[in-house]
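>>> Okay, sequence plus prediction incoming.
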Amino acid sequence: MPYTAQAPDRRESNEELKARIPGWGVDLDPADRPAFPQERFASEVTGAHWDFPERQPGAETRERSIEHRFVTPVFGTSAPLHGLSGAIRRFAYDKFSEGRAAHWLILIAGDRVDAAGSHLRSFFTLRPDNPVSETGVKAELTHGGFRSRFGRGRADNRHTWIDSILIAGPWVLAGVAAFSIVRRLAKR
């Protein structure tokens, strides 16, 4: 069982695993592991008085990978899932293993939906998003952005050409859509 001091029960013995998997068990001897003294459960040193921590309430509503039986005993709740992006993320956790690309691509799609929703919500506030200052376009012009890109071996030079399309593209498309809607309404 994860999150406890005792080692999990294995179906195969150490010898069977060594025979089947090349290199398995090279760190079984504590002398071969530099961190071995820290791996011991020493409650008198650490002050830990439990073997399995008390479970935090609210685990039923948290997302959990299908590889795990339950959520870790303590977990964060600073950004709970919400709306359409939350449904997309829940789908990724419910249907796909963390070892599959589909899991991560769906999570990225959920992030993009959440970002788009945040941008749309900002239009209904007194201070809508400012794409020029918040994306760093202004800093590129005033703080030597172009000068720092050449002759310094920066890794981000390969994708510089598409950055402006990805950053400004949605804003331009939203502007064109708004203009065409206003134009159609004006014709009526």
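Yes, it's here. Here the structure is a predicted model, which is why all the values come from computation and not from measurement. Numbers count the residues shown, from 1 in each chain.

>>> okay, CA-based contacts and neighbour counts for the rest of this
OK.

>>> Flag every buried residue along the helix or strand where residue 121 lies.
For residue 121, the host element (DSSP states H and E) is helix 101-122. Going by neighbour count (16 or more other Cα atoms under 10 Å), the buried part of helix 101-122 is 103-104, 106-108, 110-111, 113-114, 119.

>>> I'd like to know which elements that helix is packed against.
Using 3 or more Cα pairs under 8 Å, 6 or more residues apart in numbering; DSSP states H and E, the elements in contact with helix 101-122 are helix 83-95.

>>> Give me the distance from the helix it packs on to the chain's centre.
13 Å (Cα atoms, centre = their mean, to the nearest Å).

>>> List the buried residues of that helix.
Buried, per 16+ other Cα under 10 Å, within helix 83-95: 85-86, 88-93.

>>> ok, second structure coming up, stack it against the first:
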Amino acid sequence: MDTTQNDVVYTEHTDPTARRRQQGGRDTVNGWGADLDPANRPAYPKERTPPRLDHVHWDRPAEQPNRGVRVFHSNERPGMTPIYGTTVPPKKLSGMLRSFAFRFSENDMRHWLVLLMADRIDMGEGILEDLAHGHVPNFFAEMGGRAEWRYNRAGFVRKALIASAAVGLAIYFLRRSRDE
């Protein structure tokens, strides 16, 4: 389909640069090619004069005192960062796995896979700890069941059907193996 505007013929397959050339080139477009000349670039030079962090009252933040909690840090960097979190100290099997993971470099896949596994195990340990203290977790609410039902009903139904099928298959295979 061809349309005519200001005596220039546009087709569906005309690329945008060809259209600009037909309209008069770069010189007629305000700001076109501004980054070709470094003097016209707002981010050039990259260093600010004066620097942004001028008159800083410290060279490095004061180190956070360690209150006996084990804190893991990368084996690729010397020492600890000045500030770190200690709200969830490593414990039990997940803590042992985290300790094992930090023996590897951060560019090693084992480091990250073991940390992922430790997170899943930590979640299970938390559920068992809740049950040991007499608190039964409300999985439906904690996993966003109400919001899922309200805003993504089709996804909720699909997940429920898949979970029901998985549980049904598990029961079927357990009963079948017990009867044999």
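That came through fine. These numbers come from a predicted model, not from an experiment.

>>> Show me the contact partners of the helix holding residue 121 of the first structure.
84-86, 88-89, 92-93, 95-98, 128-129 (Cα atoms under 8 Å, 6 or more residues apart in numbering).

>>> against the second structure, where does it fall?
Structural correspondence for helix 101-122 of the first structure: residues 109-130 of the second structure, per TM-score structural alignment.

>>> how much space between residue 140 of the second structure and residue 153 of the second structure?
Computed as Cα to Cα, to the nearest Å, the residue 140 of the second structure to residue 153 of the second structure distance reads 14 Å.

>>> So for these two, which residue has more residues nearby?
Per other Cα atoms under 10 Å, whichever of residue 140 of the second structure and residue 153 has more neighbours is residue 153, with 13 against 10.

>>> any idea what the more buried one aligns with in the first structure?
By TM-score structural alignment, residue 153 of the second structure lines up with residue 146 in the first structure.

>>> And what about the closest residue to that match other than its chain neighbours, helix, strand or coil?
Nearest non-adjacent residue to residue 146 of the first structure, counting by Cα to Cα, 6 or more residues apart in numbering: residue 140, 6.4 Å away. The local conformation at residue 140 of the first structure, judged by DSSP: H, G, I helix; E, B strand; the rest coil, is helix.

>>> Once you drop chain neighbours, what's closest to residue 43 of the first structure?
Distances taken as Cα to Cα, 6+ apart put residue 49 closest to residue 43 of the first structure, at 6.5 Å, once the chain neighbours are dropped.

>>> got the residue ranges for the strands in the second structure?
Ranges of strands in the second structure, per DSSP state E, are 3-5, 8-10.

>>> how about the first one, aligned to which bit of the first structure?
Taken onto the first structure by TM-score structural alignment, strand 3-5 of the second structure occupies no residues there; it is unmatched.

>>> deepest of the strands of the second structure, which one?
Most buried of the strands of the second structure by mean neighbour count (mean count of other Cα atoms under 10 Å) is strand 8-10; its value is a mean of 13.

>>> contacts for it?
2-4, 19, 22-23.

>>> coming back round to it: would CSV of the contacts of helix 101-122 of the first structure with distance to residue 56 of the first structure be doable?
Output for these, formatted as CSV (distance: Cα to Cα, whole Å):
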residue, distance to residue 56 of the first structure
84, 26
85, 25
86, 21
88, 25
89, 22
92, 23
93, 20
95, 25
96, 25
97, 24
98, 23
128, 37
129, 36
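
>>> Show me which pair in those is furthest apart.
For those, the farthest-apart pair by Cα to Cα is 97 and 128; their separation is 37.6 Å.

>>> So between those two, which is more surrounded?
More crowded of residue 97 of the first structure and residue 128, by other Cα under 10 Å: residue 97, with 16 against 13.

>>> Look up the closest residue to the more buried one, ignoring the ones flanking it.
In space, residue 97 of the first structure is closest to residue 66, 6.0 Å off (Cα to Cα, 6+ apart).

>>> I'd like the distance from the corresponding residue of the second structure for that neighbour to residue 52 of the second structure, if you could.
In the second structure, the residue matched to residue 66 of the first structure (TM-score structural alignment) is residue 75. Taking Cα to Cα as the measure, residue 75 of the second structure falls 31 Å from residue 52 of the second structure.

>>> Which parts of the first structure are helices?
Taking DSSP state H to define them, one finds helices in the first structure at 14-20, 36-39, 43-46, 83-95, 101-122, 131-134, 137-142, 145-149, 160-187.
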